[in-house]
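In: coordinates for the following, if possible.
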Amino acid sequence: MARRKKLYEGKAKILYEGPEPGTLIQYFKDEATAGNGQKKEVFEGKGVLNNRLSEFFMQGLNQIGVPTHFIRRLNMREQLVRQVEMIPLEVIVRNFAAGSMAARLGLEEGAPLPRAIVEFCYKDDRLGDPLVPEEYITAFGWASQQDLDDIVALALRVNDFLSGVFHGVGIKLVDFKIEVGRIWDEQDYPTLVVADEISPDSCRLWDIETGRKLDKDVFRRDLGSLTEAYTEVARRLGVLPSNITHRLKPTLIN
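Out: Have a look, this model is predicted:
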């Protein structure tokens, strides 16, 4: 498929104009970033892995009636997705204490939470994606209270699906983040859909038996090869691309 006009480039993906109105082409890059872009490396094959893994999860959600922007995978690095009106929030679902929550509340990393907890962050890299309460979200018009209720319900359904899939291959879903968008479809009210991606970039994944980290914390904390970790997740789920091996090496970004 011929490359079309670039509309947006983020840290991990590029969005291009789609072949039909209301569609986009989402391209997965090999770059990995941490600390709001302060730490950067290129991991050859990372984009291929995340493309295949996100396809796997989005297709699974579509099949169980959780709407997503995903239409189909086009090639090893690109997918065709629906263009949506993005809500400027990161929706975080936590099953175990880890990362910023553990540090913020003084909890032991890995401690189970009483129930799945949904948090919201305002999506703005310049501000470090700050945690925001629902009162801020409704006051500033980022989403209505009904939107928030629907987003929480959507996020918890995604959590149930992902937790079951990962548990089946010996992986603990510690937490994850999704982004949500609106599709109007000539309706008076929009349909909320899961957008962006679902991959080890956006999940915190630990091996159930050993506690080994299989997500971007490997890169954040210098725990080994990021590509090896992502390859292991893809291998267990049966979606490993044939041209990826665990021996691929990182390249520093200047």
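
In: from here on, contacts and neighbour counts on C-alpha atoms
Out: OK.

In: tell me where the stretch 51-200 of the chain has helices.
Out: 99-105, 134-139, 145-167 (DSSP state H, counting those that start in this stretch).

In: and the ones you listed: which comes nearest Leu252?
Out: helix 99-105 (24.7 Å; Cα to Cα).

In: contacts for the closest one?
Out: Applying Cα atoms under 8 Å, 6 or more residues apart in numbering, the contact partners of helix 99-105 are Leu107, Glu108, Glu109.

In: show me what the helix or strand hosting Leu205 is packed up against.
Out: Element membership for Leu205, per DSSP states H and E: strand 203-207. If you count contacts as 3 or more Cα pairs under 8 Å, 6 or more residues apart in numbering; DSSP states H and E, strand 203-207 packs onto strand 171-183.

In: and this one, so I can compare the two:
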Amino acid sequence: MNRRRRIYEGKAKILYEGPEPGTLIQHFKDDATAFNNQKHALIEGKGVLNNRISEYMFTNLEAIGIPTHFIRRLNMREQLVRSVEIVPVEVVVRNVAAGSICKRLGLEEGTPLPRSIIEFYYKADELNDPMVTEEHITAFGWATPQEIDDMISMTQRVNDFLSGLFLGVGIRLVDFKLEFGRQYDNDMVRLIVADEISPDGCRLWDIQSQEKLDKDRFRRDLGDLIEAYQEVARRLGILVENEQGKHQGPILVRSS
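Out: Below is the predicted model:
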């Protein structure tokens, strides 16, 4: 087997050099982390589920005209993606109060927000990804005012689409994060959605029971993380019950 050149390794994914110029192979690991890697565990199968769920999300976003780095899935753990220059800012959308906004503003978890709120966080693990303003982003050259406008516009579209998508399967999209990358084509540059969209980076609650179906199950020691991710995939149609026998459990649907 030829050894692939590793470009980057993060907490949950590895990027390898792609087979063609301008491409990368994104490998999803089974690592689960929280609190800036202070809490860590290996959870078998998490990478497979996140790969498939993220594939589903990006494919649907592309279908409505939102550009992403996703090209195609290669296998159960890997995707072929476009190589981009990552903007060092995470864009977080909050629809319902949960997580850090509750601590910062004294809100009770589950409080509906007056409207969807967009926040920015500087991508720096050593600083615990601090919250920043548009002034910080432009002053330090992390993104231009036009790029900020583009990120906000695309994020709002993604939020509208995903909120409706999840609502249709009985899940409330509480909040989520997006990352963006610059794709260069000669003298042209455009922003596209990159990284992943999965329960690792979203808060997803069952509408009826308020059960958490995301990484908060790991953060808060609620258990059954894989079962929660499987439930999300099942509702989206990525998982189906194996009709060969109940003992074999759900299986991943093969996509074209």
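
In: quickly compare the helices of the stretch 51-200 of structure 1 and say which is most buried.
Out: helix 145-167 (a mean of 16; mean count of other Cα atoms under 10 Å).

In: what residue in structure 2 is paired with Gly168 of structure 1?
Out: With TM-score structural alignment as the criterion, the equivalent of Gly168 of structure 1 in structure 2 is Gly168.

In: quick one: that match from Asn242 of structure 2, how far?
Out: Distance, Gly168 of structure 2 to Asn242 of structure 2, using Cα to Cα, to the nearest Å: 23 Å.

In: ok, now Ile64 of structure 2?
Out: 31 Å.

In: those two: which is more packed in?
Out: The neighbour count for Ile64 of structure 2 versus Asn242, taken as other Cα atoms under 10 Å, is higher for Asn242 (14 against 11).

In: my read is that the more buried one contacts Leu252, right?
Out: No. Taking contacts as Cα atoms under 8 Å, Asn242 of structure 2 lies outside contact range of Leu252: 9.2 Å.

In: so what's Ser54 of structure 2 closest to, chain neighbours aside?
Out: What sits nearest to Ser54 of structure 2 in space, not counting adjacent residues and going by Cα to Cα, 6 or more residues apart in numbering, is Ile197, at 4.9 Å.

In: follow-up on the earlier one: give me the buried positions along the strand holding Leu205 of structure 1.
Out: By neighbour count on 16 or more other Cα atoms under 10 Å, the buried set for strand 203-207 of structure 1 is Cys203, Arg204, Leu205, Trp206, Asp207.

In: tell me which of those residues is nearest to Gln79 of structure 1?
Out: Using Cα to Cα, the buried residues of strand 203-207 of structure 1 come closest to Gln79 of structure 1 at Cys203, 19.8 Å.

In: quick one on the thing from earlier: ok, so of the contacts of helix 99-105 of structure 1, who is nearest Trp142 of structure 1?
Out: Checking the contacts of helix 99-105 of structure 1 against Trp142 of structure 1 with Cα to Cα, the nearest one is Leu107 at 30.4 Å.

In: and stretch 195-204 of structure 1, how far out from the chain's middle?
Out: Offset of stretch 195-204 of structure 1 from its chain centre (Cα atoms, centre = their mean, to the nearest Å): 2 Å.

In: still on that earlier bit, could the contacts of helix 99-105 of structure 1 go into a markdown table alongside neighbour count and distance to Lys216 of structure 1?
Out: Shown next, in a markdown table, are the contacts of helix 99-105 of structure 1 (neighbours: other Cα atoms under 10 Å; distance: Cα to Cα, whole Å):
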| residue | neighbour count | distance to Lys216 of structure 1 |
| --- | --- | --- |
| Leu107 | 17 | 21 |
| Glu108 | 13 | 20 |
| Glu109 | 15 | 16 |
